[in-house]
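Novice: Here is a sequence with its predicted model. Questions after.
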Amino acid sequence: MRMILAGIAAVAVLLAGFWIYTAIRADSVAAEFAPIGKFVRIDDVSLHYVDAGVSDGPAVVLLHGASSNLRDPMLALGDRLSGRYRVVAVDRPGSGWSSRGKNPDVALASVQAEYIVGLLDALGIDRAIFVAHSWSGALALELALDHPERTAGLVLIAPVSHPWPGGISWYYTTATLPGIGWVFVRLLPLPLGEMMLDGLVAAAFEPQTPPPDYPRRAGVELVLRPEAFRANAQDVVRLLDFVTAQSPRYGEVAVPTSILVGNADRIVSPRFHSRLLAEQIPGAKLITFDKVGHMVHHAAPEAVAAEVDRVAAAAAAGGGQRPADDGRRPAVEARPR
């Protein structure tokens, strides 16, 4: 009995330590990775964004993936695009420094699209090319489908677009549970996430290596804060049903579209996403990079920038997507790393 009680006491002390560490460390993470942009109020959400580049140039909006924030796409693409475009990067609701709001469905890409449109309105942008990574592929596609008047074109990088096998990781589902999730995110993600950070970042970039000092420059630890982790988990958990419902509509996308993917991506499989998507969108261009993983915009940033140029030129020339051959087959290009 004494051993059992001692074990319970030890676990209680450990969990209390995690709780206290998370509370203290979350504040220091916030201070270390302070906002780098401006804020605008869209309904009940405060959106954190960066507005850079040529103010009168075509607008390009960078949309980050899950477990990320606006620093990541800006790190890879900001300098490459800002000389000829108005580049806007935004933290999606609940990510980075953007607040979550009270809408119970804010995890859905359709709801987040409304906030992105609100941002365009606030910045006086009529139409934009959306450059979207991973999770935000579904968001950019939602914008093209339901806000076509605001969408000049799409550049999709390793996009999530279709339902996938394998379900959702346990830590995401746990974080979203009522009550239990609130406690969970205040106990484990931050201390364990910091212990595993280098390995997690390496896995995201595999088989490439991350850029020097990437975790600090990209503010990776921001997602480990309790409310940010829970918001990110909600986004991931609700994405599967969302793309299941949205994917039959991709044939309706009528803007110039480029899809860039690595054939070694183990996070968002090209087999279940990019290849199917390219078949559905009339005239879409699919570029597959050999021996490249999930972070294509870091592995091949110049190629991504070139596709932004191509899409921008096509949008300026007419705005509509020109079907390839029979209107269904994508233009497919394979590139060595």
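Specialist: Nice, thanks for sending it over. The structure presented is a predicted model; accordingly, all values stated were derived computationally and were not measured.

Novice: contacts and neighbour counts: CA atoms only from here.
Specialist: Noted.

Novice: ok, for residue 176, nearest residue in space, not its chain neighbours?
Specialist: Spatial nearest neighbour of residue 176, chain neighbours left out: residue 234 (5.8 Å); criterion: C-alpha to C-alpha, 6 or more residues apart in numbering.

Novice: how about that neighbour, what does it touch?
Specialist: Residue 234 is in contact with 107, 172-173, 175-176, counting by C-alpha atoms under 8 Å, 6 or more residues apart in numbering.

Novice: And here is the other one:
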Amino acid sequence: MSRNRRGCGGCALAFLALFFGLPLTMVLVAPAIAARIVADGLPEHAAYLSEWLWGAAVSVPLGVLSVRFALKRNGRVRRSALVKRWLGLLVRGLGLLAVMNVFVFVTKKPASAGEHVIDDGMGLFVRAALIGVAVLVVLALWDRRARRVTVEEVRAAAAEADRTLQRVRRENVRVSRQAERVRARLVKLQTRSDVEFHGLRVFHRESYQCADTAHIAYQSAQTSLHTMSSLVRRARRAPLQLVASRRARAEMHAAATHLARSQGELREQVDQGLSMVRTLNANTSDLKHEIRDSCGRQGREWFEALEERIEQAREERRVGNRVGGGQ
């Protein structure tokens, strides 16, 4: 069965190449065929010139579209502004046409009287198609290369990293203080018999919201760290790629070092903050159980309602993940 499937797959590829790839190639190399008709100067071929000229006119937008489909959406060309994007696609489309048409014009032998316009067209078009595919592959690989970073971009990223670092440090202090407050309240609960349910319930909500807000802030910082990692690698390579003065390379090296240092400090602070959030969550969970055990019927009812809300929120997240994965 698997051999039959592989055989059918090969037949399908051959079918697509024959009935779609070959006509596409003929249109793309139409300018070379038209030029060869003019260069040969045979009267019997002149009747076909207008058809190939029409093909030559269509080859330009077709070449641009071929390049567009070969390049990724997040690549250097398609990610740029509208005018610059289509100008880049036009230049690359014309380059594709130039390579293919030069090959066909040079390879195709001058026709003699009584011969067809295209002699041995299948072999000629197959070779032209392979060259076109090779050009598209080169363009796609070049388009995936990261744009060379500038010293201004590195400095701006380092400044943003410093600001994010200050925010994370403030968040760490807030989480640490809240964790200490929860731990102190737990100790107090365990040593006193008189407890105030309403105040404990509000305190539990504040603690939970503190951990939740801090976790969101740390997730945002982790996203920034991921972006910085790529920029740090590019910035470290930049001095080796710059054809500039020693001063320019030194400035880039200093900016890259600053960014790498800020990134390292930010990652350390985020890891520390996430560890404190886990501690705060553990203390908040202990507080939840102490409220249940120390506040009588009110505490037990509150605990059961809270657990029900937590389980409902988890189920909603699971349903959302399944729906998102199905899309």
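Specialist: Sure, I can see it. Bear in mind the structure is a predicted one, so any value in this text is a computation, not a measurement.

Novice: Any idea what the TM-score comes out to?
Specialist: Here the superposed chains carry a TM-score of 0.23, computed using TM-score structural alignment, normalised by the length of structure 2; 127 aligned residues with a C-alpha RMSD of 6.8 Å.

Novice: thinking again about what came up before, closest to residue 304 of structure 1 among the contacts of residue 234 of structure 1?
Specialist: Distance to residue 304 of structure 1 across the contacts of residue 234 of structure 1 (C-alpha to C-alpha) is lowest for residue 107, with 27.1 Å.

Novice: Can you name every helix or strand that the strand or helix carrying residue 278 of structure 1 contacts?
Specialist: Secondary structure from DSSP states H and E places residue 278 of structure 1 in helix 274-280. Packed against helix 274-280 of structure 1 by the contact rule (3 or more C-alpha pairs under 8 Å, 6 or more residues apart in numbering; DSSP states H and E) you find strand 257-262, strand 285-289.

Novice: Kindly indicate the member of the contacts of residue 234 of structure 1 with the most neighbours.
Specialist: residue 175 (26 neighbours; other C-alpha atoms under 10 Å).

Novice: any idea how far it is from residue 190 of structure 1?
Specialist: 13 Å (C-alpha to C-alpha, to the nearest Å).

Novice: in stretch 233-252 of structure 2, what's buried?
Specialist: Applying a neighbour-count criterion of 16 or more other C-alpha atoms under 10 Å, one finds 234-239, 249, 252 buried in stretch 233-252 of structure 2.

Novice: again with stretch 153-168 of structure 2
Specialist: Residues of stretch 153-168 of structure 2 classed as buried by neighbour count (16+ other C-alpha under 10 Å): 154-155, 157-158, 161-162, 164-165, 168.

Novice: now stretch 119-138 of structure 1
Specialist: Buried, per 16+ other C-alpha under 10 Å, within stretch 119-138 of structure 1: 119-120, 125, 127-138.

Novice: and which of those residues is nearest residue 258 of structure 1?
Specialist: For those, the residue nearest residue 258 of structure 1 by C-alpha to C-alpha is residue 131; the value is 9.5 Å.

Novice: contacting residues around residue 304 of structure 1?
Specialist: Taking C-alpha under 8 Å, 6+ apart, one finds 155, 260, 297 in contact with residue 304 of structure 1.

Novice: buried sites along the host helix or strand of it?
Specialist: Using DSSP H and E, residue 304 of structure 1 sits within helix 301-317. Neighbour counts using 16+ other C-alpha under 10 Å place 301, 304-305, 307-312, 314-315 of helix 301-317 of structure 1 among the buried residues.

Novice: got a list of what residue 46 of structure 2 touches?
Specialist: With C-alpha under 8 Å, 6+ apart, residue 46 of structure 2 has these contacts: 37-38.

Novice: The one 10 residues further on too?
Specialist: For residue 56 of structure 2, the contacting residues are 27-31, 34, by C-alpha under 8 Å, 6+ apart.

Novice: Quick check: the gap between it and residue 87 of structure 2.
Specialist: With the distance defined as C-alpha to C-alpha, residue 56 of structure 2 ends up 20 Å from residue 87 of structure 2.

Novice: got it, and residue 231 of structure 2?
Specialist: 27 Å.

Novice: the more surrounded of those two?
Specialist: Neighbour count, other C-alpha under 10 Å: between residue 231 of structure 2 and residue 87, residue 231 has more, with 21 against 14.

Novice: Tell me which helix or strand the more buried one sits in.
Specialist: If you go by DSSP H and E, residue 231 of structure 2 is part of helix 197-241.

Novice: Likewise for residue 26 of structure 2?
Specialist: Going by DSSP H and E, residue 26 of structure 2 is in helix 22-28.

Novice: Could you look up the next helix or strand downstream of that helix?
Specialist: Downstream of helix 22-28 of structure 2, the first helix or strand assigned by DSSP H and E is helix 30-40.

Novice: Now do that next one: which elements does it pack against?
Specialist: Helix 30-40 of structure 2 is packed against helix 43-46, helix 49-70, helix 82-107, with contacts defined by 3+ C-alpha pairs under 8 Å, 6+ apart.

Novice: Quick check: which of these is nearest to residue 128 of structure 2?
Specialist: Residue 128 of structure 2 lies closest, by C-alpha to C-alpha, to one member of the helices and strands packed on helix 30-40 of structure 2: helix 82-107, at 5.8 Å.
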